[in-house]
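Q: task: produce atomic coordinates for the following.
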Amino acid sequence: MLTQFIDWIYADSTCFGSDEFYRQCLTEIELEHVAPQVLSILRQSQKIDSIPKDFVEALQHLYRKTAGQNLYIRFYQQQVFAALEQNGIYAIPLKGVVFAERYFGSFTSRPTSDIDILVTRDTLTRAIECLRLLGFTGPYEFNPIHFHCVMTKPIYPGGVVLYIELHWSLVHENTAIPEWDRFWQNATSFEGYEYIKELTLQDTFYSICLHGANHKLESLKYLLDVAHLIYTRGTEIDFDRLLEVGKRDKTLRRVKAVLNIVYNEFPSLHQCKPLPYRISNSKWLDRAVLNARVLTPDSWGLRFRVAKEWLWPMREVALWHLRSDPGVTSTNVYRRFYRQRLIHLARTVYPSNKTSEENELHV
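A: Okay, here's the model as predicted:
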């Protein structure tokens, strides 16, 4: 219901919906936490006056519930930017309130739960120390083949915790061969800063596609991120160049899967900006590319690496998976790792069966 409603808005069609239709849309909006995005889309389309008043009021109520969170995230993000700038550490904000303000019209127009920043590998340690001086703790132990680390800071009152993710990549390292140097080369200085940079629209769109792929497009907000950029800035996005970069970075399969899924959900996109290739009719295959890690990479070599890592992970990766196991050591890690994997498999096949190791971490 909701994707049909949004497609009507984007396509500049008349929205003919019953009261029950709007009630179902509102239920989906609340479930998906996309009230700010939907309200922003309605306002930008100038169709808000043609929508039932009670629906708009309910949408505004849901919007106000998330606006405060974006406000305090923006406040602390400015402190982070100032500290990184003072210490001469280059950084690029990813999605979040900067993305919301730039492309949805306001920093409150897209729900945000944390701060994401891209740094270079050689400045990661300095960035961590800089954040510690601001009161952040961490980073928490992370998977060695992952692409970001997490730090936290308690925000009072109420015991709210602010999360910040420091990225050195946008994809898992064994699933692609990206070249992030061009991000830094293309980036422009963020307003009022020298060391804080901002991605170009082209690179922003690429990063949003990868972000959606990382989250398997499980939430409507990821689809809306991609669709909204195409509807509002599509004439400035070069699809041929996007596909060339994806081919070079070995991310083409996931980028095309994201585009295929988004275009299938919002058919009016085909009239707004046609894809430069014939769209796949295999919806299950597009979903499989995003959900099955071994199908995500573009080359057989990378798929072999993914399969090998799943079957026989690096010792450091296995230790990370068992980080909550007090009895794990470097000598018994593989025995305990495969034992844990068998337990998880048994619980998947026989969900009603309980074992004495119920509280151990699933791998």
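Q: going by C-alpha atoms from here, please, whenever you check contacts or count neighbours.
A: Will do.
Q: can you tell me the element Leu275 falls in?
A: Assigned by DSSP states H and E, Leu275 belongs to neither a helix nor a strand.
Q: hang on, isn't it packed against Phe239?
A: Yes - the pair Leu275 / Phe239 is scored as a contact, 7.4 Å apart, by CA atoms under 8 Å.
Q: just want to know which of these two has more residues nearby.
A: Phe239 (19 against 16; other CA atoms under 10 Å).
Q: against Leu243, how distant is the closest residue to that one other than its chain neighbours?
A: Nearest residue to Phe239, sequence neighbours excluded (CA to CA, 6 or more residues apart in numbering): Pro276, at 7.0 Å. For Pro276, the distance to Leu243 equals 9 Å [CA to CA, to the nearest Å].
Q: please provide the structure for the following sequence as well, for comparison with the first:
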Amino acid sequence: MSMNFLHYLYNAKAALPDREEYYNGLLLEKDFLAYGAQIYSLLNQQEMLDSTPMFFQKVIKEKFKESYFQNLFIKNQMKMILKIFEDNSINVIPLKGVFFGEKYFGHLGARPTSDIDLLIKPHDLNKAMKCVKILGFLVEEEPIKDHFHCSFSKTLPGSEIPLTVELHWDLLQEKTSAFKVEEFWVEAKGVEPYHHVKRLSNYHTFYMICLHGWRHNMDSLKYYLDIIQMIYKVGDRLDYERLIEDASRHKTLKRMTRTLTIVYQECPFLEELKPFPYKRSSRYLKYDEKKRQGVKNYQRYVDFIDYQFLSYDTARHKLFEVVRWVKTK
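A: From the prediction side, this is the model:
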């Protein structure tokens, strides 16, 4: 049901349901409620909020307020990090998070954020680590071999959940592609009033968001919302031909086409917003089937194998992932 609601949000031809039991059902879905802030913001922006029952509006508005105050705190923390990076001449690109939410969803509270993801240059890693530790992010997670980021956390007064900063020097695991993150830096734009803080281009933001969704096997509504919202906002400025050419060169083509095929399969109305002519064969588990109990185990197994081991463009990359997975089990 939660995936079905996206059709009403983005399909201009669809009228919102008027049955109260429909909205009651949505509020009972944990995954839907977790992203109530985005639902509220999108309904409000499109002047559709008043077409929903008052009890539904009240619940998702509370989620929006929670998201706003949490994001406000995280944004202030991020500004402190960006300032110390600026003072130490560390080039940095914020990934996802509050910058992404404000630009593509239109409001600080519109997209819940729980941590801070930053892309830096590999040679700046040690300097960046020292900077975040100065700001109190002292709890360092055990590094993962061949991974592309490290994490630092600090406890917050009155909260059981610490705030985490992830320092990325790449966007994909080593030895699984020919991807070069330097290409993203080349097209990144400066952010006022900084000299060392940059923002990814729309194109590379979309590329990154698709890779992020693939890495989590599109197992949450938020990955669909991020990709769909970018298609909705950026539209014709997204160059799918370039995306496929770059993904072929980077050896990320299966990951990219798998992700976008799943999104377009679940949300066929996207073809009217921006057609995607590079879809793969449609054999993936639908989102609601992934979330629903009772789906046959072999279907989940096939989906897992396809995602975990067959999403790589070369036999060498597939073999590396199989060996890595076995070693971690």
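Q: neighbour-wise, which of Pro276 and Leu243 of the first structure wins?
A: The residue with more neighbours, out of Pro276 of the first structure and Leu243, is Leu243; 18 against 10, by other CA under 10 Å.
Q: quick one: that one from Arg254 of the first structure, how far?
A: 11 Å.
Q: how about Glu141 of the first structure?
A: Counting by CA to CA, the gap from Glu141 of the first structure to Arg254 of the first structure is 27 Å.
Q: list the buried residues of stretch 172-192 of the second structure.
A: 172, 176-179, 184-185, 188 (16 or more other CA atoms under 10 Å).
Q: now do the contacts for Ser219 of the first structure.
A: Glu32 (CA atoms under 8 Å, 6 or more residues apart in numbering).
Q: what's near enough to touch Asp249 of the first structure?
A: Asp249 of the first structure makes contacts with 176-179, as judged by CA under 8 Å, 6+ apart.
Q: among those residues, which one sits closest to Glu85 of the first structure?
A: Glu179 (24.2 Å; CA to CA).
Q: SS state for the counterpart of the closest one in the second structure?
A: Under the alignment (TM-score structural alignment), Glu179 of the first structure pairs with Lys180 of the second structure. Following DSSP: H, G, I helix; E, B strand; the rest coil, we place Lys180 of the second structure in the coil state.
Q: show the contacting residues for Lys180 of the second structure.
A: Per CA under 8 Å, 6+ apart, neighbours of Lys180 of the second structure: His250.
Q: again, but for Phe56 of the second structure
A: With CA under 8 Å, 6+ apart, Phe56 of the second structure has these contacts: 23-24, 27.
Q: measure stretch 264-281 of the first structure end to end?
A: 9 Å.
Q: what sits closest to Tyr223 of the second structure if chain neighbours are left out?
A: Gly213 (5.2 Å).
Q: ok, Asn24 of the second structure next?
A: That would be Phe56: by CA to CA, 6+ apart, it lies 7.6 Å from Asn24 of the second structure.
Q: now the helices for the stretch 1-150 of the second structure?
A: 2-10, 20-27, 30-34, 36-45, 54-87, 97-100, 125-134 (DSSP state H, counting those that start in this stretch).
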